[in-house]
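Visitor: I would like to see how this sequence folds:
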Amino acid sequence: MTAVNVDEIRARVDEDWQRIVDLLVRKTALQSISAEGITGERMRRSAEFVAEELRLVGIDAKVAQAHNADGTPGAWEVIGSRVVDPEAPTVLLYAHHDVQPVPDPSVWDTEPFVATEVGERMFGRGVADDGGGIAIHSGALKALGDDLGVNVKVFIEGEEEMGSPSFIPFIEEHRDEFAADVIVVADSGNWSADIPSLTTSLRGNTTLDVHVKVLEHPVHSGQYGGPILDANTLAAMLIASMYDENGDMRVPGVDAEEPVGGLQRDLDEATVREDAGIVPSYRLAGTGSIAARMWTKPSVTVIGFDAHPVEGSFNVIAHETTFRLSLRTAPNQEPERAQRALADYLVAHAPFGCEVSVTPGENGMGWAMDPNAEATRDALEAMEEAFGCAPVNKGEGGSIPFIPELQRIFPDAQVLVTGPEDPKANAHSPNESISLPGLRKNIVTEALLLAKLAR
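Guide: Down below sits the predicted model:
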């Protein structure tokens, strides 16, 4: 470190702790649900609140409204900076201030928008995703104070939970306010509340609509059934053909990867089964580590299927059907290439010569960190010092499209994905919560990281 050691940082975080907790309490009460209108007054108040909190820890922060690609008003964003030395490295700190809706408050054990401490956890919508990220940045900047040795830029987004439609236009409009040597995205989490992690990879995503046709019109199943298979059955055969006998995808051109940065610890099957609610008789599909199957190997899911409901069904052979596929791609594969490969495969493997056509959908690139980057090594060291144990890297099976977009726009920046969550956080679900001891250690980690990056 440059001017302070880990014990001093811990002491400063402890001294500031009540302010950090109060920040989470007040932020939760704002109910900043972007799904209810990203341009609305509630979202503007949320952004103003975050900007004021950043000003309290030395950031020259302001609120700006983004615009969508078509020029319509977009989200309320928070941007800010603090320059300590024009020659020093610059670090961009990212989080988001919008939160998920609460469709049914009755399934919560506490009031969703009243931050409530139960034991060592705080419960409330957005306390982890991503109020915790805002708290980490605020706490780390306060802990360093005048000892901050890097220039800092801050971006707190207002529409992450809505897919960030105005994200790219906003960055393009404010490019100078985003350019940095290192980008820290505090929107992920740790292996557990006690074991830190860098998120090493994110899968990409692509969608396809597949249309299967066997007849020009429906016909009676008693009269023609046998030589003519219905479109739903043919679609099921086509879907099943994408997998081998082990449940691995076998589509040429759809890539698979091993965990980025190596696999220190595999996911526990019993935990995966319990968390997902898997029925006891089901055997997990695929081969290799569970981590690779969930983080870096491709997976395809039927997320929509046009078929007649059971209620009111009658004896006809369905002449055509359409189903939608969501393909999660390996972190380093271009989703457009995987999309084309899957589309070509489906057309070429039409069962019994039925007609198969494919309409491509949207694509989102995956992301993989550079395990050899200097910032990566600094982050891992900071985590071990703050948590008192070696970090366990982990990937994410889902996609966060803005991260690869940031990397694309700023190709020379080193990107680190951290965050306040842990397996018990229940982000996007009822009873969302954050580990308060874990949050404290995350704040110490980021303060140590910023100090190391100053070197």
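Visitor: from here on, contacts and neighbour counts on C-alpha atoms
Guide: Noted.
Visitor: ok, which stretches of the stretch 351-455 of the chain are helices?
Guide: 374-387, 402-409, 436-453 (DSSP state H, counting those that start in this stretch).
Visitor: so where do the strands sit in the stretch 51-200 of the chain?
Guide: 60-67, 73-82, 90-96, 116-118, 121-123, 151-157, 182-186, 199-202 (DSSP state E, counting those that start in this stretch).
Visitor: Switch those over to JSON lines; also include mean neighbour count.
Guide: Listed next are the strands of the stretch 51-200 of the chain as JSON lines, based on neighbours: other C-alpha atoms under 10 Å:
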{"stretch": "strand 60-67", "mean neighbour count": "19"}
{"stretch": "strand 73-82", "mean neighbour count": "24"}
{"stretch": "strand 90-96", "mean neighbour count": "25"}
{"stretch": "strand 116-118", "mean neighbour count": "15"}
{"stretch": "strand 121-123", "mean neighbour count": "23"}
{"stretch": "strand 151-157", "mean neighbour count": "23"}
{"stretch": "strand 182-186", "mean neighbour count": "24"}
{"stretch": "strand 199-202", "mean neighbour count": "26"}
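Visitor: Rebuild these as a markdown table, extending it with distance to residue 430.
Guide: Output for the strands of the stretch 51-200 of the chain, formatted as a markdown table (distance: least, C-alpha to C-alpha, whole Å):
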| stretch | distance to residue 430 |
| --- | --- |
| strand 60-67 | 30 |
| strand 73-82 | 25 |
| strand 90-96 | 20 |
| strand 116-118 | 14 |
| strand 121-123 | 10 |
| strand 151-157 | 23 |
| strand 182-186 | 21 |
| strand 199-202 | 24 |
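Visitor: And the contacts of stretch 387-399?
Guide: 191, 194-205, 259-261, 263-265, 291, 294-296, 328, 364, 366, 380, 383-384, 441, 445 (C-alpha atoms under 8 Å, 6 or more residues apart in numbering).
Visitor: Looking at the protein, which helix is longest?
Guide: Using DSSP state H, we find that the single longest helix of the chain is helix 6-29.
Visitor: Quick one: distance of that one to the chain centre.
Guide: Remark: helix 6-29 is offset 25 Å from the chain centroid, using C-alpha atoms, centre = their mean, to the nearest Å.
Visitor: Ok, stretch 289-301 next?
Guide: Using C-alpha atoms, centre = their mean, the offset of stretch 289-301 from its chain centre is 15 Å.
Visitor: Endpoints of that stretch, how far apart?
Guide: Start-to-end span of stretch 289-301 (C-alpha to C-alpha, to the nearest Å) is 20 Å.
Visitor: picking up where we left off before, using PyMOL, make a named selection holding only the buried ones among the contacts of stretch 387-399.
Guide: Per 16 or more other C-alpha atoms under 10 Å, the buried members of the contacts of stretch 387-399 correspond to this PyMOL selection:
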select buried, resi 191+194+195+196+197+198+199+200+201+202+203+204+205+259+260+261+263+291+294+295+296+328+364+366+380+383+384+441+445
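Visitor: next up, for comparison:
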Amino acid sequence: LDDDKFEKWGGIAPTELTWNQDRTRAYGRGAADDLSGVISIGMAIDALLRAIESDPENLSKNKLQALPCNIKILYETEEECGSHSLAEQISQNQSFFNDVDCVVITDVINPATGYPGLTTSLRGITQLEVSVDASATAKLDAQTALYKLLATLIREDHSLAIDAIAKADIPVTKEEQTSFSYVPTTVNFLRKSAGLLPETHLTVPAEVTSILEAQLRKSTINVRPGHRVAGSIIFGRAGARICFNSCSDSDALQLKLLEFFKKTNPFNLKITLRRIKTDSEDISFDLILTSSTKDPHSGMNGGPVPVAELQLARMIDHLVKSDGTLAPEIQKICNTTSEKSVIKTHSLFVEEDESAKLFENRGAKAMVEIRIAPGNQEKQAEIELKTYLQEKLHKDYEMKIKFDRGAAPWITPITHPVFPIALEALKMGFDRKACIFGCGGSIPFVAKLTDAIPGTQPLCLGPYDPDSRMHEPGESLSMADLLGCTKSILHLIARIDKAF
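Guide: Below you'll find the predicted structure:
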């Protein structure tokens, strides 16, 4: 999202295509995801028709007989919202789909600019909108209770605490770990792609295989403030206003709070604690945590990247107990023995410059998103998440859960005879050896298509690169990847008869 001046896009409307100086990269909203895939397929088909001397504007059935295989093109426009009608559409058009052997899907990312990857796995997603209300007997306000609930979703090492989902992940084999080591990337590049601050720690060992395993094959959780409209991103900044209604020494309290939060900051996020003047007599502070200079995509980066909103929740969970009492060192500064909670929290809208403001709607609400790894089932994961939240919520609070979206994960073996042909085609198209890769994002289309057309082998090819900044301001398309993918499709079609 951006303002009406398009400052995040350099003052140019994101619907206007622009180029870098050497025209190796084109910029615009959706340039990579998924205009690149549409263009790549279109260019490949256009080249094929010209190769058999058939006018694309006036097709000749006789000349089409020269094609190495039948080609059908499907534009599926519901991918970003779950591909809900895909199975029904396939069922209603069986004559179109009943002779399909292989499907080329161009909606995945390559491991590096100009380096091809053949994607064999995708994470799914389950996302819920969670709201909490406090009863008259509750010791905490609703937002603080929500933070404490969210804090239970991860363990100390930031891994998913919902065992039923985490343990369903298909373990990565030694062969797959070895293949990850061949991916042409580095720890520094992976950190840079997520925009991590230099001091921010990863949630996994700082080695390529561990990072890729966490990004591609582990179920991971992300939380966003429920009143902030956003797509599939991990906010690089999170904030809460903490209001104390009983403390005589605000300076001492601020120093002690900062010391306390630093001790509960295992991933070394940047901490900012500002005293805020309000109309009430409360002593208020804005606590801002920053892990990244940008808001990375939760599918591409979720796993090894600490989620600021969850780390914020854990800090508040450590600060105040369920009975309303504070951590001993803070309780001592506040000098209170009251059974009633002495603090109240509010979620903050934090800007890129770390300025912050309260949401107009002060209700306690969060978007809870899990990228579910292969091995999980979409509906079962949704049930497990709901059950977990309900079990962890204290009886003095009421919770409303609203389903937002979901998608099934997908994984395929590489035993089908089309795979070596696809790898050969990618090598020829990009002029570089391809690696077996995966995607941490979710493409509902793939699993639903596989279920709806049994026996069909999907091939997921990448027309864009990690620098594309998909779903972010400054989204772009790499010409090396667009053209490499296009040429790979041509080489694949030319050799497809070897597999079928």
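Visitor: tell me, the longest helix of the first structure lands on which residues of the second structure?
Guide: Helix 6-29 of the first structure corresponds to no residues in the second structure, going by TM-score structural alignment.
Visitor: can you pull the buried residues of that helix?
Guide: Applying a neighbour-count criterion of 16+ other C-alpha under 10 Å, one finds 6, 9-10, 12-14, 20-21, 23-25, 27-29 buried in helix 6-29 of the first structure.
Visitor: what residues does that helix touch?
Guide: Here helix 6-29 of the first structure makes contact (C-alpha under 8 Å, 6+ apart) with 46, 49, 53, 113-115, 124-127, 131-132, 135, 138-140, 142-144, 385-386, 440, 443-444, 447-448.
Visitor: Return the member of the buried residues of helix 6-29 of the first structure nearest to residue 220 of the first structure.
Guide: residue 28 (58.1 Å; C-alpha to C-alpha).
Visitor: Now the counterpart of residue 178 of the first structure in the second structure: closest residue in space, sequence neighbours ignored.
Guide: Residue pairing (TM-score structural alignment): residue 178 of the first structure is matched to residue 97 of the second structure. What sits nearest to residue 97 of the second structure in space, not counting adjacent residues and going by C-alpha to C-alpha, 6 or more residues apart in numbering, is residue 90, at 6.9 Å.
Visitor: What distance do you get for the one you found to residue 453 of the second structure?
Guide: Per C-alpha to C-alpha, residue 90 of the second structure is found 8 Å from residue 453 of the second structure.
Visitor: how many neighbours does the aligned residue in the second structure for residue 374 of the first structure have?
Guide: Residue 374 of the first structure maps onto residue 417 in the second structure when the alignment is built from TM-score structural alignment. Look at residue 417 of the second structure: counted by other C-alpha atoms under 10 Å, it has 12 neighbours.
Visitor: quick one: contacts for the residue nearest to residue 366 of the second structure when sequence neighbours are not counted?
Guide: Counting by C-alpha to C-alpha, 6+ apart, residue 226 is the residue found nearest to residue 366 of the second structure once chain neighbours are left out, at 3.7 Å. For residue 226 of the second structure, the contacting residues are 129-130, 364-367, by C-alpha under 8 Å, 6+ apart.
Visitor: Kindly report the same for residue 358 of the first structure.
Guide: 208-211, 343, 347.
Visitor: Repeat that for residue 497 of the second structure.
Guide: Counting by C-alpha under 8 Å, 6+ apart, residue 497 of the second structure has contacts 68-69.
Visitor: Then residue 297 of the first structure?
Guide: 255-258, 329-330.
Visitor: Which of those are retained in the second structure?
Guide: By both residues aligned by TM-score structural alignment, their matches' C-alpha atoms under 8 Å, these still in contact after alignment to the second structure are 256, 329-330.
Visitor: ok so, going back, quick check: neighbours shared by residue 90 and residue 453 of the second structure?
Guide: Going by C-alpha under 8 Å, 6+ apart, residues that sit against residue 90 of the second structure and also against residue 453 are residue 97.
Visitor: wait, which of the contacts of residue 358 of the first structure is closest to residue 360 of the first structure?
Guide: residue 208 (4.6 Å).
Visitor: Aligned counterpart of the closest one in the second structure, please.
Guide: Here residue 208 of the first structure is matched to residue 128 in the second structure, going by TM-score structural alignment.
Visitor: Just give me the neighbour total for that match.
Guide: For residue 128 of the second structure, the count of nearby residues is 22 (other C-alpha under 10 Å).
Visitor: where along the stretch 351-500 of the second structure do the strands fall?
Guide: Per DSSP E, counting those that start in this stretch, the stretch 351-500 of the second structure carries strands over the ranges 356-358, 364-372, 397-407, 410-411, 435-439, 457-461, 476-478.
Visitor: Next, format the buried residues of helix 6-29 of the first structure as a markdown table and append distance to residue 356 of the first structure.
Guide: Below are the buried residues of helix 6-29 of the first structure laid out as a markdown table (distance: C-alpha to C-alpha, whole Å):
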| residue | distance to residue 356 of the first structure |
| --- | --- |
| 6 | 61 |
| 9 | 62 |
| 10 | 61 |
| 12 | 64 |
| 13 | 60 |
| 14 | 62 |
| 20 | 56 |
| 21 | 56 |
| 23 | 55 |
| 24 | 52 |
| 25 | 54 |
| 27 | 50 |
| 28 | 49 |
| 29 | 51 |
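Visitor: so which of the strands of the stretch 51-200 of the first structure gets nearest residue 421 of the first structure?
Guide: strand 182-186 (9.4 Å).
Visitor: Superpose on the second structure and give me the mean offset of the closest one.
Guide: Following the fit onto the second structure, the mean deviation recorded for strand 182-186 of the first structure is 0.7 Å by mean C-alpha distance after the TM-score superposition for the first structure.
Visitor: Residues in contact with that strand: which ones?
Guide: 90-95, 130, 133-134, 136, 375, 413-420.
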